[in-house]
Structures are given as C-alpha cells and as structure tokens.
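# Sharing a sequence plus its predicted fold:
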Amino acid sequence: MDRQPERRRELGAFLRSRRERITPDEVGLPRTGRRRTPGLRREELALLAGISATWYTYLEQGRDIRASDQVLAALASVLRLDGHERGHLFRLAGHAPEAKAAAPEPLAAEVAAVPLLLQPHPAYIIDGNYDVLSSNRAADELFPNLTAAAGRPANLARWVFLEPAAREVVVDWESEAHGLLARLRTQAARHPGDPRYTRLIDELQADSAHVRTWWPRYDVQARHSGHKRLRCPRRGTLDFAYTAFHLAEAPEQTLVIYSEVT
C-alpha cells in the first residue's frame, strides 16, 4: 500500500501547525494591519527560509514534491523546532527511516513476568500504541480499571481519556493527558496506516472532546521518564518518579516503573 500521500498530508499539517504558532514579532517582521490567520503567512515563512512561496504552498498542501535536507533545515530553523520536532519533520519528509508497519511483537513469557518481579513498585509493559501487555498488582491498584477492559486490549491512552477514574487518579490530568497525546501522535507518525493506531485515534476523537481539540495542534513528544502526582486510594496524593525502558529485542515495547518520591 502506497502511504506517501498520507505522509505528505501529515507533513503539510505539521508545517501549518508550526507556522501558526510563530508570531511576526518573534522573527523580526513588522506587523502590517489586520491579520486573518494566526502566526506567519505562508509567503513570510517562505521568504525567511529562502524558498519560493509557491513551492512552500505546494509542500504544505501535500503535493507530490520532495524537500531537500537544506530546505528542511531552513524551515526547522525559522519555525524554531526543537530537536524532537526537527526529527519528526525530517521523518515525515522521507529523510529518516520509517518504522515498518508490521504485526506487533509478541510479548515473551519471561518479559511479561518482569512487572510481577518488581512488586510492590507499580510497573507495566506497553506496546507502541499504548496497549498494556503486562502489569503487576501495584499498577492495577494505582490505575483502577486499566486492565479491566472486556473484549479488547487494555490501553493506557484509552484509560487516560475515557476512564472517569483517570481524572481522580492523575492529579495534573490536563498536562499529563496532553503530553501522552503528543507522544501517541509521534508514534502514529512512525506507523502511517497501521490500523492499531488509526482505530485508537478514531475512537479517542469520537469520545473525547479534549482529543478533538488537541489533535489538530499537532504536538509531538518523545517517550521519556519523569514525575507524576497520583492520588492513591488508600494513601492520598503521592509524588512518583517513573522510568521507561525500551526492550532490547522489541523496541516498541516499553517497561515503565513507578517509585514513590519521599
């Protein structure tokens, strides 16, 4: 299946979202009268990047044209992309290896047992699309109903956006949910056309007003470790550090371990 048209559309949407967040003041352009669109105009971005305005318009429209490394670097500079966003831009433009659409790697039995060995620390293993492949009792208690989905795999993104308990457990729900959606967007771009991602994203957009609002912003983010404030059923609000480890033989699978910060 030819996924180039889909990827070109994604590239255009990404460029447009980043163009709209840059103000003329930020790049030293004078404000001239009333502006009908947020951020830079297409011709302004093209001028700053040293390319033809018509050619850039075609790029944003998803036309069948190919941008060179030099052009992409110029656009990334003008748009002030961070390292992760820059890599995402190059990947969408076909200048980086794309993850192959394939059946998910099966979870080996010895790997599935790892979260159990980490009890009492909450731990789970997720796939690239946030399906929960394995978890321990502490994780099931900390994230109620995460693994109770009937007839389909438990999924962390579905839990965060569609499970009412998530807003009780995740203290800073909005910022955490926004970050998770940005990471899901990044993962989906690595697997264009993969039905696991398209089905999940369609479901989230259908059932979550937040996803419908945030998805068009085209935020992207790499998976990382960090801190979360979580409200535990028996102990109240606690601070947790969490660490993510990609499995060596199945890099799409990630082991996430939580430890209480005292």
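Alright, I've got the coordinates. Numbering: from 1, shown residues only.
# Only C-alpha atoms from now on, for both contacts and neighbour counts.
Noted.
# where do the strands sit along this structure?
Using DSSP state E, the strands found in the chain span residues 123-126, 132-135, 226-232, 236-247, 250-260.
# elements contacting the first one?
Strand 123-126 is packed against helix 114-117, strand 132-135, helix 137-142, strand 250-260, with contacts defined by 3 or more Cα pairs under 8 Å, 6 or more residues apart in numbering; DSSP states H and E.
# out of the strands of the chain, which comes closest to L142?
Closest to L142 of the strands of the chain, according to Cα to Cα: strand 226-232, at 6.1 Å.
# Report the buried residues of that closest one.
Buried residues in strand 226-232, defined by neighbour count with 16 or more other Cα atoms under 10 Å: K228, R229, L230, R231, C232.
# And here is the other one:
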Amino acid sequence: MNRKARLEALSAFLKSRRMALSPEAAGLPAGGRRRTPGLRREEVAQLADVSATWYTWLEQGRDIRVSASVLDAVAKALRLNADERRYLAALALEGTAEGEELAPESRPQELSPALRLIADQLVSCPAVFSDRRCRIVGWNEAAAKVFLDFGIIPPDARNMIQLLFTRPELQRLAVNWDEFVRGYLAIFRSYYGQYADDDWYEGFIREMEAKHPRFGELWEESRVSTAPEVILEFRHAKAGRMQFQLTSLRVQGGQDLRCSIYTPAPDTGTDRKMARLMETGRSLASGGNGRQASDGEP
C-alpha cells in the first residue's frame, strides 16, 4: 500500500467510525435533529482534545504529522476496540514492525502434518485454515461437507473472500450471507492494516470492487476484527438448517495462519445433523493432504 492509498484508507475508516458513533454513546447530549448520522468532526476533536482543523485534516487523509499519544486520544474519542486501534495505528503511523518483518508470500502455504492432524480430529466441526491474504491452505472433511470441496478449486483461486462472491453454493448456504461476509472482511481488514506495505491488498480490493459492487458496499463499512465470534445460520442442501458458533484462532509460529472453527451451536440439533451428514458417505477430502472427494460437493 503506497502513501496515498494508506491515507485514503485512513480517511475512510475514521469517517465510518465517526458516523457509527451516536452522541449518546460518546457521552454527549443528543441535541436536535442531525442531517447525517453519528458525531460531527468538531465533536470528535472536542472529545480527543485536539483542534477541529487538525482532526478534519486527519480524517480527510492529508499528509500531516501524527503522534502515538494524539492518535490514542482520537481512538478513545471514537470508542475504538483493540483491533480497531491497531488498524488505526498501522495506517496513521506507517504500519507496524510485525508487518514489516514478513515478506509477502506469492503462493499459498501448506499445512504442517501436526495442523492437518488437528483439523482431522475436529470430526463434527468444520475447520478452515487460511493465510494472511485469506487464501485457503487447509480444511477438514467436515468443512468439505458443509461448505464445498475446496480440492476441486485450483490452489491459486482458493481465496475465501473471492469464493464468497463467486461460488453460488456458498451464497445459498448462509441464511444471512451479508453477516457471513462481514466477518471475513473484518479479518481481512485487520490484515490489510497490519501488512500495509504489501501492495497485493490494494490490487485485490480494487479488483473486487470492480467485479462485485456488493463487496465495495460491505468494505466501506470498515469493520475490523482479528477474531470475530458470531453465530451463523446455514441452510444446507442435505442437512437442512444448522447453526454454528464461529471461533477464529491465530496459529502461533513462523506461519501467519488462521484457523476458523465452526462449532455446532448448543440446543439447535446441529450436532446431530452434522453426525448424520458425516455418515452419509465418507468424503475423502481433507484440507492439505491431497486426497480427492468421493461424492462431490456437499
């Protein structure tokens, strides 16, 4: 991401967070009717104890000097969470050391034997491993049954963000597809800020915006989360309605990988449906081990 793109991303993020914060939530009187939702720039400046002109320039993406202490005051004024604070700092303070240490990966990585074993042990919990560009590098049999057999997709095309907008089986699966996508985009944005010097992100975002207008609309919401925990409802062609709790875990070690685990929500019957689904013909697909599916798509 070059300097211009970084400042544009900073501007869009600050504006979205300001408009999402009500005066009441910020500890200000509601006042009269407002033409636009959220706080005014002057109110953010007041809460952060900075000049209205300086904050306006910051939100406009102007190339101005920003200190960590003043940026922290802005983050507090906007009630940003920990993930949003890190994203803001990565954009405004020229990235992070962690992001600069790792060179961009041109090709997806592979799961280690230990991670493949862990994935296979999650018999009734779909699990998907992805890298910092949201490229799928591994999955278990349960994921192949619930989502699709990622093995039929060429490795270079296994980007989860892209698949959510191009694969009809994934679009039919989620009862609330928008919320499903928002979770992945929140993770993707956290990487976007962390690896701000990787120009791949900017190119990918521009390509997705050009091909998929809905991507652009959801991306402009500027949600950020390294580990969103949500309940998702799926409408599976064979198993019917199922609900899962999504837990996203960072894999520690030399590889910057993430494991997204979909645990059957309690008291929904999803665990029983998953057991029956896994019994109806054993798919041989297991992410990263090279085996092919015997029964096609779930």
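Perfect, I can see it now. Please read all numbers here as calculations on a predicted model, not as lab measurements.
# returning to that earlier point: export the buried residues of strand 226-232 of structure 1 to TSV and tack on distance to P195 of structure 1?
Listed next are the buried residues of strand 226-232 of structure 1 as TSV, based on distance: Cα to Cα, whole Å:
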residue	distance to P195 of structure 1
K228	30
R229	33
L230	32
R231	34
C232	34
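# Let me see the contact set for the residue nearest to L92 of structure 1 when sequence neighbours are not counted.
Spatial nearest neighbour of L92 of structure 1, excluding adjacent residues (Cα to Cα, 6 or more residues apart in numbering): L11 at 5.5 Å. By Cα atoms under 8 Å, 6 or more residues apart in numbering, the contact set of L11 of structure 1 is L59, E60, G62, L89, L92, A93.
# ok so, going back, and the helices and strands packed on strand 123-126 of structure 1: which comes nearest R18 of structure 1?
Closest among those, using Cα to Cα: strand 250-260, at 27.2 Å.
# mean shift between the closest one and structure 2?
Compared with structure 2 after fitting, strand 250-260 of structure 1 deviates on average by 2.9 Å (mean Cα distance after the TM-score superposition for structure 1).
# What about the counterpart of E249 of structure 1 in structure 2, how many residues nearby?
Under the alignment (TM-score structural alignment), E249 of structure 1 pairs with G253 in structure 2. Taking other Cα atoms under 10 Å as the neighbour definition, G253 of structure 2 ends up with a count of 7.
# do D194 of structure 1 as well
Neighbour count for D194 of structure 1, taken as other Cα under 10 Å: 16.
# nearest spatial neighbour of it, skipping sequence neighbours?
Take D194 of structure 1 and drop its neighbours on the chain: the residue closest to it by Cα to Cα, 6+ apart is A101, 5.9 Å away.
# what residues are up against the residue most central in space within structure 1?
Centrality entry for structure 1: nearest residue to the mean C-alpha point is R183, 2.0 Å, by Cα atoms, centre = their mean. Applying Cα under 8 Å, 6+ apart to R183 of structure 1 gives the contacts V220, Q221, A222, R223.
# Please repeat the previous calculation with a cut-off of 6 Å.
R183 of structure 1 makes contacts with V220, Q221, A222, as judged by Cα atoms under 6 Å, 6 or more residues apart in numbering.
# Equivalent analysis for Q194 of structure 2, please.
A90, G99.
# That one matches what in structure 1?
Checking TM-score structural alignment: Q194 of structure 2 goes with R190.
# and its match, how far is that from N129 of structure 1?
Look at R190 of structure 1 and N129 of structure 1: by Cα to Cα, to the nearest Å, they are 11 Å apart.
# Most distant residue from the centre of structure 1?
Quick read of structure 1 (Cα atoms, centre = their mean): farthest out is G33, 36.3 Å.
# Spatially, what comes nearest to D178 of structure 2 if we skip its sequence neighbours?
Using Cα to Cα, 6+ apart and skipping residues adjacent in sequence, the residue nearest D178 of structure 2 is L218, 8.0 Å away.
# quick one: stretch 41-57 of structure 2 aligns where in structure 1?
Aligned using TM-score structural alignment, stretch 41-57 of structure 2 spans residues 42-58 in structure 1.
# would you list every one of the helices in the stretch 1-150 of structure 1?
Secondary structure of the stretch 1-150 of structure 1, counting by DSSP state H, counting those that start in this stretch: helices at 4-19, 42-49, 53-60, 69-78, 83-92, 109-112, 114-117, 137-142.
# can you redo those helices as JSON lines with distance to P153 of structure 1?
Shown next, in JSON lines, are the helices of the stretch 1-150 of structure 1 (distance: least, Cα to Cα, whole Å):
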{"stretch": "helix 4-19", "distance to P153 of structure 1": "27"}
{"stretch": "helix 42-49", "distance to P153 of structure 1": "43"}
{"stretch": "helix 53-60", "distance to P153 of structure 1": "36"}
{"stretch": "helix 69-78", "distance to P153 of structure 1": "38"}
{"stretch": "helix 83-92", "distance to P153 of structure 1": "28"}
{"stretch": "helix 109-112", "distance to P153 of structure 1": "15"}
{"stretch": "helix 114-117", "distance to P153 of structure 1": "17"}
{"stretch": "helix 137-142", "distance to P153 of structure 1": "14"}
